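This is a predicted model, with the sequence first.
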Amino acid sequence: MTRIALLQMTGSIDPVRNAQTLVDGIAAAKAGGARMLFTPEMSGLLDRDRKRAAAHLAAEAEDPVLAAVRKAAAEQGIWLHLGSLALRSDDNADRLVNRGFVIDDTGAIRARYDKIHLFDVDLDTGESWRESSVYDAGDMAVVADTPAGPLGLSVCYDLRFADLYRALTDAGATLLAIPAAFTVPTGKAHWHVLMRARAIESAAFVIAAAQAGRHEDGRETYGHSLVVDPWGDILLDMGETPGVGFAEIDTARLDEVRRRIPVLDHRRAFAAPEPSA
């Protein structure tokens, strides 16, 4: 049994304030007995005003939020899944990456993941999002060893692409991290059902730390940070209030579900049909 914590936050346009929220969350998670804390997508900066945000964007090696949380993780002696940061690409300073990190209890970076699926959509509410206009997509699935078990990494919109989670569980993941800054309309329609589906079809725990509430840049995010067990039961739902929540990861439950319905053992390769004309 491993105790984990999730930080639900209302991220701001100020990285200094976000860094303090993260540092405080790390301390609260440690005080609550957690071995590992999970944080949302865009933990360091949430600002859709690109001109204003540009002044705060840095490459990984110079990012002050990343430095602050690594220091705090080492001081508190706790592992951290930093859901993601907006960072300047090392290959092209005019482009960004949406990168998540696994950080151990010494502050060392154990794994990195760049969001593969970018959110380019127009919603009925009038909201329009074009992540690909500024972000470069990742091209590699990542599984990292953690105190709670092998952790498959993903970010937000990745949730809708089941083949990614098949690849992660084929590689041994027993937990799936899905940090997010979900819009309210898509959250109301799809958040819970997709999170439970990913847990059930993968026979894995889903851990989804989320942004919540109305943000300084005008957007509103859905919240409802979740922990879902491999049977699809919701162990934690944090609603719409920022703060730190806790859940227990029970490997006996994982083994029980995988014995009851061994979906991973039953996966088979198959030939795909030809595309229709």
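That came through, no problem.

alpha carbons only for contacts and neighbour counts from here, please
Noted.

Tell me where this structure has helices.
For the chain, the helices defined by DSSP state H cover 15-31, 50-54, 64-76, 162-170, 184-186, 192-202, 251-260, 263-266.

Of these, give the one that comes closest to Gln211.
helix 184-186 (10.6 Å; Cα to Cα).

Show residues contacting the closest one.
125, 220-222 (Cα atoms under 8 Å, 6 or more residues apart in numbering).

So which bits of that helix are buried?
Residues of helix 184-186 classed as buried by neighbour count (16 or more other Cα atoms under 10 Å): 184-185.

Quick one: residues contacting Ala208.
Contacts for Ala208 (Cα under 8 Å, 6+ apart) come out as 6, 38, 40, 177-180, 225-227.

how about 6 Å then?
Ala208 is in contact with 177-179, 225-226, counting by Cα atoms under 6 Å, 6 or more residues apart in numbering.

Out of the residues you listed, name the ones that lie in strands.
Counting by DSSP state E, these place 177, 226 in strands.

ok, second structure coming up, stack it against the first:
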Amino acid sequence: MKVAAIQMNTKADKQENLQKAERFITKAAEDGAIFISLPEYFNFMGPDTEKVQNAEEIPGGETYQLLSSLAKKHGVYIHAGSILEKYSDEKAYNTGFVVSPEGDVVAKYNKLHLFDIEINGMPAYKESNTIQAGESSATVELPFGKAGLSICYDLRFPELYREYALDGCNVLCIPAAFTQYTGMLAWEVLQRARAIENQCYVIAAGQFGSHAPGKACYGNSMIIDPWGTVIARAPEGEGVIVAEIDPSTVKQARESVPCLTHRRPELYKVK
């Protein structure tokens, strides 16, 4: 079964972003993908002052309506890596959701770990100024097994992905808008680590290129197998990557190196 990850350079024009996403989704479906993942904030990356006004209802908003119609048209699952979801007059959720081939929302995840960092000499990011943190993890049943949902900065918190693996997931979805600087340092090694340590496929759809003055995303979208091998990688620029997912590869990896069943949590200081 084929899956796809879409790499985008999203900016502040929501209509242009949605039209672009539609083209990429159509291309992925034509390439045979049955599950198509978009990156974080795929429909809007504009000024913080415009975030709340660009938040939508899920389901119900224009982004959901577009993805629902495309999922039904092509008979595919579409993972909206994340969009801004309505929360309050001051903040929004950073929310990923999955639409089924029937056009329904079958899973929804509010980003748990917010990106609040300040590296010397680099632009500061304070996601919590405009985003409300989520409270729980989320999984979805797909034709090739169960997938665990996450978003970007969650990548640095491995306990979330171990929870997913122990809950029976064989795929981890990690859409992102990883910064160019931190991406060069950590993106690939962490994505491959999450795949290897949990013996899962990883689908990592990313943002690419400049989206605001002084701010750019790393790109390098990837699909990774349970052994940590990158089986599809996006070149620089926008586009679609497609790869085969085989649940038997997960089974083989877990039987060969049974790290999930040989754990000894009673010895861990972190519970």
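Received it, and whenever you're ready, just let me know what you need. Owing to the predicted nature of the structure, the values given are computational and were not obtained by experimental measurement.

related to what we said a few turns ago, with distance to Ile103 of structure 1 as new columns, can the helices of structure 1 be given to me in TSV?
Putting those into TSV (distance: least, Cα to Cα, whole Å) gives the following:
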stretch	distance to Ile103 of structure 1
helix 15-31	12
helix 50-54	25
helix 64-76	7
helix 162-170	19
helix 184-186	30
helix 192-202	24
helix 251-260	22
helix 263-266	28
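
Give the burial count for the alignment partner in structure 1 of Ala195 of structure 2, as a bare number.
Aligning on TM-score structural alignment places Ala195 of structure 2 opposite Ala199 in structure 1. Residues lying near Ala199 of structure 1 (other Cα atoms under 10 Å) number 25.

In this structure Ala199 of structure 1 contacts Asp233, no?
No - using Cα atoms under 6 Å, Ala199 of structure 1 is not in contact with Asp233; the gap is 8.9 Å.

if I line the two up, what does Thr49 of structure 2 land on in structure 1?
Thr49 of structure 2 maps onto Lys51 in structure 1, by TM-score structural alignment.

cool, Tyr153 of structure 2 as well?
Match for Tyr153 of structure 2 (TM-score structural alignment): Tyr157.

separation between its match and Asp63 of structure 1?
Look at Tyr157 of structure 1 and Asp63 of structure 1: by Cα to Cα, to the nearest Å, they are 24 Å apart.

how many other residues sit next to Tyr87 of structure 2?
16.

And Asn170 of structure 2, by the same measure?
26.

cool, the one 3 residues further on as well?
By the measure other Cα under 10 Å, the count of residues near Cys173 of structure 2 is 25.

how much space between the residue most central in space within structure 1 and Phe38 of structure 1?
Residue closest to the mean C-alpha point of structure 1, counted by Cα atoms, centre = their mean, is Pro179 at 2.0 Å. Using Cα to Cα, one gets 8 Å for the distance from Pro179 of structure 1 to Phe38 of structure 1.

next one: Leu153 of structure 1
Applying Cα to Cα to Leu153 of structure 1 and Phe38 of structure 1 gives a distance of 11 Å.

again with Asp237 of structure 1
Relative to Phe38 of structure 1, and taking Cα to Cα, Asp237 of structure 1 is found at 14 Å.

between those two, which one's more packed in?
Phe38 (29 against 18).

Please look at Ala74 of structure 1 and Gly107 and confirm they touch.
Yes - at 4.6 Å, Ala74 of structure 1 and Gly107 qualify as touching, with contact defined as Cα under 6 Å.

which one of those two has more residues nearby?
Gly107 (23 against 17).

Find the nearest non-adjacent residue to the aligned partner of that one in structure 2, please.
Matched by TM-score structural alignment, Gly107 of structure 1 corresponds to Gly103 in structure 2. Among residues not flanking Gly103 of structure 2 along the chain, Ser68 sits closest, at 4.2 Å (Cα to Cα, 6 or more residues apart in numbering).

count of neighbours near that neighbour?
24.

measure the corresponding residue of structure 2 for Thr21 of structure 1 to Asn54 of structure 2 for me?
Aligned by TM-score structural alignment, Thr21 of structure 1 pairs with Lys20 of structure 2. Spatial separation of Lys20 of structure 2 from Asn54 of structure 2 under the definition Cα to Cα is 17 Å.

And for Glu90 of structure 2?
From Glu90 of structure 2 to Asn54 of structure 2 the distance is 12 Å (Cα to Cα).

which one of these two has more residues nearby?
Asn54 (18 against 14).

what's around the counterpart of His215 of structure 1 in structure 2, how many residues?
His215 of structure 1 maps onto His211 in structure 2, with residues paired by TM-score structural alignment. Using other Cα under 10 Å, His211 of structure 2 has 18 neighbouring residues.
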